[in-house]
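In: Predicted model and sequence follow; I will ask about them next.
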Amino acid sequence: MATLSASKALTLAAPLSLDSGQVLEDVQIAYETYGELAADKSNAILVTHALTGDQYLASKHPITGKPGWWERRVGSGKPIDTSRYFVICANVIGSCLGSTGPASIAPDGQPYAMRFPVITIRDMVRGLVGLLDGMGIERLHAIVGGSMGGMQALSLAANWPERAERVLVIASTSRHSAQNIAFHELGRQAIMADPNWQDGDYYASGASPDAGLAVARMAAHITYLSEDGLTDKFGRNLQDRDTKSFGFDADFQVESYLRYQGSGFTRRFDANSYLYITRAMDYFDLAEEHGGRLANAFAGSQARFCLVSFDSDWLYPTAESRHVVHALNAAGAAVSFVELSAPYGHDSFLLDVPALDRVVKGFLE
């Protein structure tokens, strides 16, 4: 995995107490900002990223050179308009793009590796709240997140209800299903079965568990797509050949695509971070955190909520969003909901869906 120096970073003023009971000292949060913060600090929007995302929301990624992962929606005149809003995106703790995680140096001078404490979504949000405190931002105009970012948005709304006026949750859920946990466990086992994983202590060896991480990414990537989308894009078309090889090369275009996704991922992500973040997602259950009833999480909330799902998303299907909407209604919160039609599966929130642009822009205004 390539190393990265964060362009902006803040060390939290206080140690970070975690749900596990452990404490992290000198936590660093890497982040990017876009636009100008108003004098009264009333125009800040926090955008939270998904599992393999990062702080490079609308700027070129320093490792891959690719455009920011939501550049289509964040910028001057775009749905999240940086001529009006001050937009913040931070790398979550446990990740590997500048924030404190398994690859970070522990107090003894060695990488944490598997000594890094297991974290939760709520711990990630604790780090984000610490960042906002360090920036002197008491209340956000909005928090916006898709997928795991939506989990963070819901967690902030439930546990720090005074910190955001608007909460926009896209293609997400209030708890991980057994099926989603199963896919994550497949990925984790692929990493840990790679001989180069070395029980997580691979940083000084020069040999990372890239093969296992690539398989984990391939398996996860399938869940981000839809059957119709895969069929339309690849079908059973062969890759750079006229006939089957009668071997185990990438005969089909879809095989080649998945291999490309897997190998590219290993250049920008850390295998141990993948273990920790997927575990945090699996532990996420907002109802469990609030007495077993999801509506309790939002009792008395003064924020406005908007939930968005996609009809082709089978990872976090519309029923998951409706479940949250029903809980918000039971709590008396102001909530709107829309299911959008798009052929791209779960990844629709990252792709060109004009209807999503209109929802985002309208809700933030």
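Out: All right, it came through fine.

In: alpha carbons only for contacts and neighbour counts from here, please
Out: Fine.

In: which stretches of the chain form strands?
Out: Taking DSSP state E as the criterion, the chain carries its strands at 9-11, 16-17, 23-24, 28-34, 44-48, 74-75, 80-81, 86-90, 142-146, 166-170, 304-310, 334-340.

In: Make CSV out of the ones you listed and add mean neighbour count and distance to residue 284.
Out: Shown next, in CSV, are these (neighbours: other CA atoms under 10 Å; distance: least, CA to CA, whole Å):
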stretch, mean neighbour count, distance to residue 284
strand 9-11, 17, 26
strand 16-17, 16, 17
strand 23-24, 13, 19
strand 28-34, 22, 21
strand 44-48, 26, 16
strand 74-75, 22, 28
strand 80-81, 22, 27
strand 86-90, 24, 20
strand 142-146, 26, 15
strand 166-170, 27, 15
strand 304-310, 23, 18
strand 334-340, 17, 22
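
In: Now do residue 69 against residue 261, distance only.
Out: Counting by CA to CA, to the nearest Å, the separation of residue 69 from residue 261 is 15 Å.

In: If you count surrounding residues, which of those two has more?
Out: Just comparing residue 69 and residue 261: by other CA atoms under 10 Å the higher neighbour count belongs to residue 69, 20 against 16.

In: ok, and here's another one to check against it:
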Amino acid sequence: MPERLGRLVLPELTLDSGKTLAPLELAYSVNGDPAPDGSNVVLVVHALTGSHHLVGPDVPGLPGAWWDTMVGPGKALDTDRHCVVAFNNLCSPYGSTAPCTPDPATGCPRAMAFPVVSCRDMARAQALGLEALGIPRLGAVVGGSLGGMIALEWAAQFPERVDRCAVIAAPARVYPQAIAYNEVQRQAILADPDWREGNYAPGPGPVRGLSNARMLAMITYRSERSFSSRWMRDVARGNPHEWDGQFQVESYLHHHGAELVRRFDANCYLYLTRAMDLHDLAAGRGDPVEALRGFRGKPLLAVGIASDLLFPNWQVEEVARLASSAGAEGAYEEIESDNGHDSFLIDFDQLDEILRGFWLRTGF
């Protein structure tokens, strides 16, 4: 059965900030058929610049399917048994309410007048979306990076609606170094004269700023070993003793910067990185153990990456320890790879084995 894409329009969402988003639009995908009680439903939450399009051929206006190797008949998320649902995160430019969404009152993008949105807000929006789809609970929620933070918020906010949780390459709170990386990326966008205080016309916008932001991000997504093993000091073109020369690693970064500019919105990038910075399970809940107390007795798997620079493996292992302290069935596993933070999008063989094992141990 092919992936089914749709869009929901919901009345409103009250945000952590106290502000209201109205109306609330959520783009979504469904792969497989949900059980009436939702017990076979897996909610997959995408990362920073991903989308709800998980499998199948290219769809106009959306990036390519990013979990084709993990979702489908006989795969780790087996659509013969599981129903896999994904929403486009709030603030993403692929169909859900975002800074690039026209204001109903003016018809113009809301840009920087859009309210700041948190991972908690994103989880609440998804909960409203599932209600609208008639799905009362989840057999599992799975997310990587930003998606893993939102998955953790599901465990904290809606423990009665989630049977198990898998958090991949995401911490219980974002530590200062990751916030620092995000801030430098944002400053690259804000310093671009074409940003125009966020009020750039539809089209290219702050191309240089967004490209530079992505270049820095790509450094945090990979590891020193991955760069060295692929290119070391290989030259892509010209003579590095002249300014028209370029090392291969430079060419790689410029390529990924240009690729993101072609498909993403700069203001959305600002808001999504800020949502990541705000992630802290303990905020307003006393401490992270108390935040997960409602998930006691339920399985929570944290998957770290040995070479992760952005969210080091010890930060992800901390999630499993906190879950265990809260009375949940916390467990930690690790992807052994030199590919850095992006390993969960590259080393599918290891992730496939880890998720299959988790389902088997927890009767899913």
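Out: Sure, I can see it. None of the values given here were measured: they were computed from a predicted structure.

In: Looking at the strands of the first structure, which is nearest to residue 324 of the first structure?
Out: strand 304-310 (8.3 Å; CA to CA).

In: What lines up with residue 184 of the second structure in the first structure?
Out: Under the alignment by TM-score structural alignment, residue 184 of the second structure pairs with residue 186 in the first structure.

In: mind listing what the closest residue to its match other than its chain neighbours touches?
Out: In this structure, residue 186 of the first structure finds its nearest non-sequential neighbour in residue 216, 7.0 Å apart by CA to CA, 6 or more residues apart in numbering. With contacts defined as CA atoms under 8 Å, 6 or more residues apart in numbering, the neighbours of residue 216 of the first structure are 184, 186, 187, 188, 190, 191, 262.

In: Could you identify which of those has the most neighbours?
Out: Busiest of the contacts of residue 216 of the first structure [other CA under 10 Å] is residue 191, holding 28 neighbours.

In: if I pick residue 7 of the first structure, what's in contact with it?
Out: Applying CA under 8 Å, 6+ apart, the residues contacting residue 7 of the first structure are 30, 31, 32.

In: Closest to residue 233 of the first structure out of those?
Out: residue 32 (33.7 Å).

In: how much space is there between the most centrally placed residue in the second structure and residue 255 of the second structure?
Out: For the second structure, the residue nearest the mean C-alpha position is residue 47 (1.7 Å; CA atoms, centre = their mean). Per CA to CA, residue 47 of the second structure is found 20 Å from residue 255 of the second structure.

In: One more: residue 272 of the second structure?
Out: 22 Å.

In: In terms of neighbours, single out the busier of those two.
Out: The neighbour count for residue 272 of the second structure versus residue 255, taken as other CA under 10 Å, is higher for residue 272 (26 against 14).

In: Quick check: closest non-adjacent residue to that one.
Out: Nearest to residue 272 of the second structure is residue 91, by CA to CA, 6+ apart, at 6.2 Å.

In: Check the alignment and tell me where that neighbour lands in the first structure.
Out: By TM-score structural alignment, residue 91 of the second structure lines up with residue 94.

In: Map residue 131 of the first structure across to the second structure for me.
Out: So, by TM-score structural alignment, residue 131 of the first structure is matched to residue 129.

In: And for residue 113 of the first structure?
Out: With TM-score structural alignment as the criterion, residue 113 of the first structure matches residue 111.

In: Count the residues that sit near that match.
Out: 21.

In: Which residue, other than its chain neighbours, is closest to it?
Out: Using CA to CA, 6+ apart and skipping residues adjacent in sequence, the residue nearest residue 111 of the second structure is residue 99, 4.6 Å away.

In: ok, that neighbour to residue 182 of the second structure distance?
Out: When residue 99 of the second structure is compared with residue 182 of the second structure (using CA to CA), they lie 18 Å apart.

In: Alright, calling it a day.
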